[in-house]
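Undergrad: need a 3D model of the following:
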Amino acid sequence: MLYSLYELGHLSVAPLRIAALMQSSMLRSPLNPVADTEIARTAAAASDLFESMTRRYRKPDWNLPTTMVEGAEVAVTPKTVWSSPWCSMVHFERNEEQLEAARGTRADPAVLLVAPMSGHYATLLRSTVEAFLPEHDVYITDWADARMVPVLSGRFDIHDYIDHVMAMLRALGPETHVVAVCQPGPLVLAAVSLMAEENDPCAPATMTFMGSPIDARKSPTAPNKLAENRDIDWFKKNMIHSVPALYPGAFRRVYPGFLQLASFMGMNLSRHVDAHQAYFQNLVKGDGDSTEKHREFYDEYLAVMDLTEEFYIQTLEEVFQKYSLATGTFAHDGKLVNPGAITKTALLTVEGENDDISGIGQTQAAHTICANIPEHMRQDYIQPGVGHYGVFSGRRFRTEIYPRMREFMRAFQSPAARNAKRANLKLVSEA
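TA: Alright, predicted model coming up:
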């Protein structure tokens, strides 16, 4: 019912939103003799603000047409090379001729970025992809919005997520480097553990966990405490709703994106209010650069997706209430997951000093859980002065975190394996 009421509310303000757009255009028109007056600018700014606050934000584009390799511009084309109803693995394919002209025949390490499935689209990692592109062959998991997946496509839970990660690593072949950003950390670690137990040749060369709740008991944050203090029935009653008939996934039970967004914004409400006040003032002043930066950020931040009920509830139970992986009790398809089986995959953990979502120590816990990885194959890094999003985006990520990740991956990369895998990826693409 709540989801239907939300949709009804959105539709009911559509005429007002259209009127606001028309008013803004009229007030800013060069044919309007009072366009440069303060009253007209203020009214136009108010119209723009109303439109932006009532708009439905769609999934953003990647907007990564090129990258710079050794000072030369190289074209980039996102292509889906593996897919299921729930996920597409996107390859940021760099133009081969331009690439070889820029840096010769050197092969770059392949990196699978496992994006969070926690409300935002994979495009939230755009700047992460951008940083890796000049020196890596980059792939990313692009998870589907649950409201767009028909009920006939079946369920999707944390065990399906683990199976998807293993399937994508096998499609990429040996010597891939996997990077889990935030939420997927425990599930990616489970996938690598299972592959290690099977002595799978496609187990990754390295695994990097960034701001991940590997053990959410460490330095609990506000989201951790909420998950601990409420029982599962409370979450089912208050957070789970049915998708309206407007969407392909009609009647699927989901944790709606708009509820997730309300939670995100509620954590830092005053900051968002201040940002929109500044946006309004900059619109009145005609500060195009500042208003464009605001739009770019919120076009991404306000675009959210639904999660399936089973995935959301199982994540709460296993990661934030039972701490199953950290306590050695997590089972996948009836088989106990043993991170101690990992001996050949190197481990890097990255945390932000001011992370208010995954506290200090939650990601570091991977070193304790993966007890049998040799000492020389481990690294831990805490980035001073950054919060959760600064761990994988922004200036500090580009200049301080990414260089460490690059060197770590290269330290465990076999040139012969890189060349062999490039041929394999060509077959995956053609398939």
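Undergrad: switch to C-alpha atoms for all contacts and neighbour counts from now on
TA: Noted.
Undergrad: may I see the buried residues of stretch 374-384?
TA: Within stretch 374-384, the residues that qualify as buried are Met377, Arg378, Gln379, Tyr381, Ile382, Gln383, counting by 16 or more other Cα atoms under 10 Å.
Undergrad: run this one through as well so I can compare:
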Amino acid sequence: MAIGVFGDVYEAEDAVRTPEAQVQLASAFTRPLYWMFEMGQAALEPVRIMADAGRLYYRNPVNPLSHTGVGRSMSAAFEMLERTTRRYGKPGWGIEEVTIGAVRVPVTVETVWERPFCRLLHFRRDFARPPRRPQPRMLIVAPLSGHYATLLRGTVQTLLETHDLYVTDWTDAREVPLSAGRFDLDDYIDYLIEMFRHMDGGMHVVGVCQPAVPVLAAVARMEAEGDPQVPASMILMGGPIDTRENPTAVNDFAQERGLDWFRRNVITTVPWPHPGVMRQVYPGFLQLHGFVSMNLERHLRAHADMFGHLVKGDGDSAAKHREFYDEYLSVMDLPAEYYLQTLQTVFIDHALPKGEMMHRGAPVDPSKIRNVALLTIEGENDDISGVGQTRAAQTLCSSLPEDMRAHYLQPTVGHYGVFNGSRFRSEIAPRIADFTLSHNWSRKGHNQGGA
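TA: Now for the predicted structure:
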């Protein structure tokens, strides 16, 4: 039986035999959604231009209305209209210096490794004189789960004070041409192993949330093969190592729906004119809908407050709102094969804690890890990765001696507070710094000085 949709023909009986073909078949039905979204964005462009012009008109101090309540209300309304219809681009890092001790040190961001779906960024600190305290090399693996790596800006700013820092900068899938090939969970693990080898081992790797599983898998595979370029330690923060422990609403949703539901309802195809045209993705605008709908009332209240701040002329509060939502509303498309394989492996099959996870046909066995110290960190009120899900890595890494492992539960913080905010800066980051210094070793003297 043949099914034709928008010029695509699939042999249905053969198409459903592989996950990749199932994605293609489902995408044939959901593809118009992305095209309709793009047409909607194009149709709204004149409205955005008009709203921005109106905002400037009513905010201009030369205009007498700008000094009245009516003028401020009109300016606020136009700004809210422009912001709620805008497509938010990738934010910049905005980190130009870091204060170490009492000294301001310039920071330069440079790309030191690159593949189609990721760049490895180095936040090089230009010291006038070498610091007294050792500065271990650290690789932060940012989540590939919808938001850009800049969501970790606060994490980076804090850890830059004590570490020579590298960060993964994942590429929006709609910007990657089909000719670059596919990207799935196995490729993700391959990328991490390549980065570890590029850095010549001995660094400290931090997996924030979703990357906890591939980081653990990459280290386990390298240890199983006796690779000498493994990290010195791995820090897993709020990650879904075993989602059977204290399952959250997110975990239950994945279990209840099953993989076929996600394949039918959230996978679509990148439209023209994006470079990744025809690539199958979980689009960012659908992810954003999910993010917002989980706390819709809170977001509506925040925007109502923003309108009030603008009318009252409270610039500081309005600026904080803009800063948060400029980041929060910036989302990226995820490769369909990566998203679906992660769902199946981590959230539905629980393959890693069951000892069933495979990478390129080889088993992922954390008990092989003997040379890489482990620190797990959780938040007491985490509603994304429940308490115990990250700590499960301690049980899986059964060959590690006690002096090479540690666990910390941060009271009163949720998921975001595990890696950002005041509690992270004052209570979690110092523990990370102490742990990396305690387990710091160097191949070819890399971790000494750390400029």
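Undergrad: TM-score for this pair?
TA: In this superposition the chains share a TM-score of 0.95, using TM-score structural alignment, normalised by the length of the first structure; 419 aligned residues with a Cα RMSD of 1.3 Å.
Undergrad: strands - which of the buried residues of stretch 374-384 of the first structure land there?
TA: Secondary structure assignment (DSSP state E) places Arg378, Gln379, Tyr381, Ile382, Gln383 from these within strands.
Undergrad: would you mind finding the match for the third one in the second structure?
TA: Yep, that's Tyr381 of the first structure we're talking about. With TM-score structural alignment as the criterion, Tyr381 of the first structure lines up with Tyr408 in the second structure.
Undergrad: how far away is its match from Asn420 of the second structure?
TA: Here the distance between Tyr408 of the second structure and Asn420 of the second structure works out to 15 Å (Cα to Cα, to the nearest Å).
Undergrad: equivalent range in the first structure for stretch 88-97 of the second structure?
TA: Taking TM-score structural alignment, stretch 88-97 of the second structure hits residues 57-66 over in the first structure.
Undergrad: quick one: the matching stretch to chain centroid distance?
TA: 14 Å (Cα atoms, centre = their mean, to the nearest Å).
Undergrad: and Glu20 of the second structure, how many residues sit next to it?
TA: For Glu20 of the second structure, the neighbour count with other Cα atoms under 10 Å is 14.
Undergrad: SS state for it?
TA: Recorded secondary structure, Glu20 of the second structure: helix (DSSP: H, G, I helix; E, B strand; the rest coil).
Undergrad: now the residue nearest to the spatial centre of the second structure: which helix or strand?
TA: Central residue check for the second structure by Cα atoms, centre = their mean: the C-alpha nearest the mean position is that of Pro143, 2.7 Å away. Taking DSSP states H and E as the definition, one finds Pro143 of the second structure inside no helix or strand.
Undergrad: can I assume it is in contact with Ala149?
TA: Yes. With the criterion set as Cα atoms under 8 Å, Pro143 of the second structure and Ala149 qualify as a contacting pair; they are 7.0 Å apart.
Undergrad: that older thread, just the element for the closest residue in space to the match of Tyr381 of the first structure that isn't next to it in sequence, please.
TA: Setting aside the residues directly before and after it, Tyr408 of the second structure is nearest to Ile377 in space (Cα to Cα, 6 or more residues apart in numbering), at 4.9 Å. Counting by DSSP H and E, the secondary-structure element that holds Ile377 of the second structure is strand 373-379.
Undergrad: Provide the aligned range in the first structure for that strand.
TA: Under TM-score structural alignment, the match for strand 373-379 of the second structure in the first structure covers residues 346-352.
Undergrad: check the offset of that stretch from the chain's centre.
TA: Relative to its parent chain, stretch 346-352 of the first structure has a centroid offset of 17 Å by Cα atoms, centre = their mean.
Undergrad: how far apart are it and its match in the second structure?
TA: Stretch 346-352 of the first structure: mean distance to aligned residues in the second structure after superposition is 0.6 Å, counting by mean Cα distance after the TM-score superposition for the first structure.
Undergrad: give me the residues contacting that stretch.
TA: Contact partners of stretch 346-352 of the first structure, identified using Cα atoms under 8 Å, 6 or more residues apart in numbering, comprise 205-211, 360, 363-364, 366-367, 373, 377-388, 390-391, 401, 405, 408, 412.
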